[in-house]
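>>> Next comes the sequence, and after it the predicted model I'd like to discuss.
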Amino acid sequence: MITSNPRHLRGSYDVIVVGGGPAGLEAAVAAQEAGADHVLVVDREPEAGGILLQCIHCGFGLHRFGEELTGPEYAQRVVKQALAHRIDIVTDAFVLDIDLQRRVKLMTREEGVSLVEARAVVLAMGARERTRAAARIPGARPAGVFTAGMAQRLVNLYGWLPGRRAAILGSGDIGLIMARRLTLEGVEVAGVFELMPHPNGLNRNIVQCLHDFDIPLHLSTTVVEIHGHNRVEKVTVAPVDGDLRPQMERAWEVECDTLLVSIGLIPENELSEQLRLRMDPVTRGPVVTSAMECSLNGVFACGNVVHIHDLVDFVSAEAMLAGRSAGLFAIGAPLRPDNVRLLPGENVAYCVPHTISTEREHTVYMRTRRILEGCRLRLVAPDGRIVYEKRLRYVFPAEMVNLKLKPAILQHFHDDALRIDIVGRSAER
């Protein structure tokens, strides 16, 4: 992977992007295409490209590039695109702080600590994995407990196997993909144990990674204890009741030397919190407008730092919008204000963006709370009138729902709050 490390940083940039994954790189290109002359991307890894560099499986790029790519292939395309635009990319660098005047404090190997001014900032730091501590799994602390992403990095980038027989806690997509990957490398996967009554990964990964390899999936089941002194020797798993409480009388032991934890992602939002941005308690990311602008003028955010996506293609689409908005802000072009708030309603956990304008088209991303079939997605006015309705065959918490809203639907609403509901028949067992 080729990266561009400028020999000397400028004292100021039109746009500074924090994060050199697909979100940051796409945002940087869009910012320059919108008129920003000098754009800087800062990434803490040795090479730009983000988490995709360790995702060697296929399934990326169908929406963005119209063909199926591996993670490194997708990353290579967005890196080359950024280099073709002569965007400065600084790797092995850390953003220590951003103040309210959008001055970014950087630490690089070549220049030490620098203070660089920016007319606009794009936050694209991505997300981090939940760890064993987040699940509060009791027991000893032996070697052999990994997050699924760390195991993926060890296998795909360094060629190291984490163990010989593994159990996987959680059915997130990374855990499902690693169940297949470990099996292909000769590691026996004892099973995937999911706390919830439904899987938390995409249906295609359930089929391709578990069913096709005869790996058992135990729903409404969790790990309640880890055993071992120097190395994991076994784990105790137990089914849970309707309140997610383990039923210890039905627990059993699983022999293994490795436990992978795949229990979700958390937006990497330390910088967002330092800036005291308004945060969404459900997504744990910043509240954003339809231009992906945060509560502090000139600060924009996109990708998994806002909310967790299931496809990188949607990350790219969101990043291009954020980058374009940041570029326009940097050159002094006015951004049209939003005049409608979107509120998550029945069976909707959250919706992004949080506000929209009646004057342009928008794509709204949301996640559902439960599995439903024969659904209707509804946009509901404050007086209870259904403004818009769309039929969906089913909805699933692990798969994001997209809604395209055109100005014709919104033309009669100004300074209103519209609610989004998803109603249907419950398909949960």
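In hand now; what should we look at? Numbers count the residues shown, from 1 in each chain.
>>> from here on, contacts and neighbour counts on C-alpha atoms
Will do.
>>> any chance you could map the helices in the chain?
22-33, 71-84, 132-135, 148-158, 173-184, 203-205, 270-274, 312-330, 407-410 (DSSP state H).
>>> number of nearby residues for residue 293?
By other C-alpha atoms under 10 Å, 26 other residues sit near residue 293.
>>> out of the helices of the chain, which comes closest to residue 361?
helix 407-410 (5.8 Å; C-alpha to C-alpha).
>>> May I see the buried residues of stretch 394-406?
Using 16 or more other C-alpha atoms under 10 Å as the burial criterion, the residues of stretch 394-406 that qualify are 395, 396, 397, 398, 399, 400, 401, 405.
>>> Distance to residue 53 for the residues you listed - can I get that in CSV?
Converted to CSV, the buried residues of stretch 394-406 look like this (distance: C-alpha to C-alpha, whole Å):
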residue, distance to residue 53
395, 30
396, 28
397, 27
398, 23
399, 23
400, 23
401, 26
405, 34
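>>> Mark which of the residues you listed are part of strands, please.
395, 401, 405 (DSSP state E).
>>> Without its sequence neighbours, what residue ends up closest to residue 107?
Spatially, and ignoring its direct neighbours in sequence, residue 107 is nearest to residue 113 (4.3 Å; C-alpha to C-alpha, 6 or more residues apart in numbering).
>>> Residue 238 too?
In space, residue 238 is closest to residue 251, 4.1 Å off (C-alpha to C-alpha, 6+ apart).
>>> try this one side by side with the last:
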Amino acid sequence: MERDLVIIGGGSAGMAAAIGAYDDGVKDIIIIEKGRQLGGILNQCIHNGFGLEEFKEQLTGPEFMTRLIVEIQKRKIDVRYQSNVLNLTKDKVVTFSNSIDGIVKIKAKAVILATGCYERSAGAIQIPGERPSGIITAGTAQLYLNEMGALVGKRIFILGSGDIGLIMARRLTLEGAKVLGVSEIMPYSNGLNHNIVQCLHDFDIPLFLSHTVTKTIGKSRLEKIEISQVDDNFNPITGTEKVFEIDTLLLSIGLIPSNDLLKKLGLPVSKARGAIVDEHYMSDIPGIFSTGNVLHVHDLADFVTAESRSCGKGAAAYIFDKWDLNAPCFNVSPGKNILYVVPHRVRLANLEDHLTVKFRVNKPLKDQVLIFTFNGQIIKKIIKPIIIPSEMQKVRLPKELFATQEGELIVSAEDRT
């Protein structure tokens, strides 16, 4: 089988990429989705807060998802459900299987990876203590509660202050559970500020910064946990132990891009644990693209949608040979206090009028200046009174700022002087 564009993943990223490519002329598209329906994680995100950027109104996750699904249906884009991708080769051959089609191989002109991310589990941080039932990730608890109507526990503690954990603290409280607290090993929260206020402060749920779980206690079911304050090296401080009697420990300890297919291709991984991509989100292998949370973890589904629509348009331009792949390019690198940047290399000749750079700082900062330095010359400065790691930054740089098409752009955050 041959197709123009194969999109792996049918969440907000995959759907937006399909819409962007279709609207730019690519009609032969197939979306390969592992679930029973499109939408990905949005199916279980029944809280509001979606759509403000994309649709200029506040929606729940399923409402946001439905609007994208309607656009997919209008365009009659082919979707294969409950399908597992078995292999992806450098010459863009995708092998997938499902119970209806069996094992299928597709030779594509372009492939977009939109496989999202997954939660870090208990094994990743090696919590000391016993291994009873009752220790699960926040996203799993969200799935059980919002899609299956099952409450995972009555007395709950949350390790980690990621947004899913904060949202579940509120959700579980509203459903009658008692959330005794949230602990975060860092001296600052990893969630968005409005989630801290709306999900913790409004429900009087304590947040223990610079604390982590140092022991789990229980036989068949979790009975207690011990948390301790940590020092600057994240080592527990003796004498600071606190014990909570609980039956469930939720883990909200980070998201990891699901990029196994890229790793099998031998592609390098960025500091954001995603692919190294260019201005149109294409990897080092021509015709293989990456977008959404598999590229770097986003704050909002709206941001995923906008990025992925742009990726789809980039894939269309590649399919129709509108790019100059041999055009001069420059690298984009993280400088002082910057954790990562996207994209990683840029061909100015392939951009219409501006370059959008996305990045995160590596720690909370105050009174900062974001500095964009191209080949040793400062081309833009932005004053930021406060900037935190949990909020992704996006900056548009007009093409006119770049004196040449080669060299290096460095993004840094420095103290105002």
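Sure thing, it's come through. Computed from a predicted model, the values in this text were never measured in an experiment.
>>> so what number do they get for TM-score?
Once superposed, the chains reach a TM-score of 0.97 (TM-score structural alignment, normalised by the length of the second structure), with 413 aligned residues with a C-alpha RMSD of 1.3 Å.
>>> Of the ones in strands among the buried residues of stretch 394-406 of the first structure, just say which sits nearest to residue 38 of the first structure.
Distances from residue 38 of the first structure to these, taken by C-alpha to C-alpha, are shortest for residue 405, at 33.1 Å.
>>> Which residue in the second structure aligns with the closest one?
Applying TM-score structural alignment, one finds that residue 405 of the first structure aligns to residue 397 in the second structure.
>>> contacting residues for its match?
354, 355, 356, 357 (C-alpha atoms under 8 Å, 6 or more residues apart in numbering).
>>> Can you report how many residues neighbour the residue mapped onto the third one from the first structure?
Per TM-score structural alignment, the equivalent position to residue 356 of the second structure in the first structure is residue 363. When counting by other C-alpha under 10 Å, one arrives at 16 neighbours for residue 363 of the first structure.
>>> do residue 120 of the first structure as well
Neighbour tally, residue 120 of the first structure, other C-alpha under 10 Å: 28.
>>> And it, what's its match in the second structure?
So residue 120 of the first structure corresponds to residue 110, using TM-score structural alignment.
>>> Grab the nearest non-local neighbour of that match.
residue 287 (4.5 Å).
>>> next one: residue 307 of the first structure
Nearest residue to residue 307 of the first structure in three dimensions, chain neighbours excluded: residue 283, at 5.3 Å (C-alpha to C-alpha, 6+ apart).
>>> so how far is residue 410 of the first structure from residue 344 of the first structure?
Separation of residue 344 of the first structure from residue 410 of the first structure (C-alpha to C-alpha, to the nearest Å): 17 Å.
>>> Translate residue 189 of the first structure into the numbering of the second structure.
Using TM-score structural alignment, residue 189 of the first structure lines up with residue 179 in the second structure.
>>> and the nearest residue to its match once chain neighbours are set aside, what does it touch?
Among residues not flanking residue 179 of the second structure along the chain, residue 156 sits closest, at 4.7 Å (C-alpha to C-alpha, 6+ apart). Counting by C-alpha under 8 Å, 6+ apart, residue 156 of the second structure makes contact with 177, 178, 179, 180, 181, 246, 247, 248, 249, 250.
>>> Out of those, which is nearest to residue 325 of the second structure?
residue 250 (46.5 Å).
>>> surely the closest one meets residue 161?
No - counting by C-alpha atoms under 8 Å, residue 250 of the second structure stays clear of residue 161, with 10.5 Å between them.
>>> The two: which is more packed in?
residue 161 (29 against 26).
>>> still on that earlier bit, contacts only, for the residue nearest to residue 107 of the first structure.
105, 106, 107.
>>> so how far is residue 27 of the first structure from the last one?
It refers to residue 107 of the first structure. 22 Å.
>>> quick revisit: the residue mapped onto the residue nearest to residue 307 of the first structure from the second structure: neighbouring residues, count only.
Aligning on TM-score structural alignment places residue 283 of the first structure opposite residue 272 in the second structure. The number of residues packed around residue 272 of the second structure, counting by other C-alpha under 10 Å, is 20.
>>> which residue packs closest to residue 389 of the second structure, ignoring adjacent ones?
For residue 389 of the second structure, the closest residue by C-alpha to C-alpha, 6+ apart turns out to be residue 361, at 5.0 Å.
>>> ok, the one you found touching residue 341?
No - look at residue 361 of the second structure against residue 341 with C-alpha under 8 Å: they stay out of range, at 9.5 Å.
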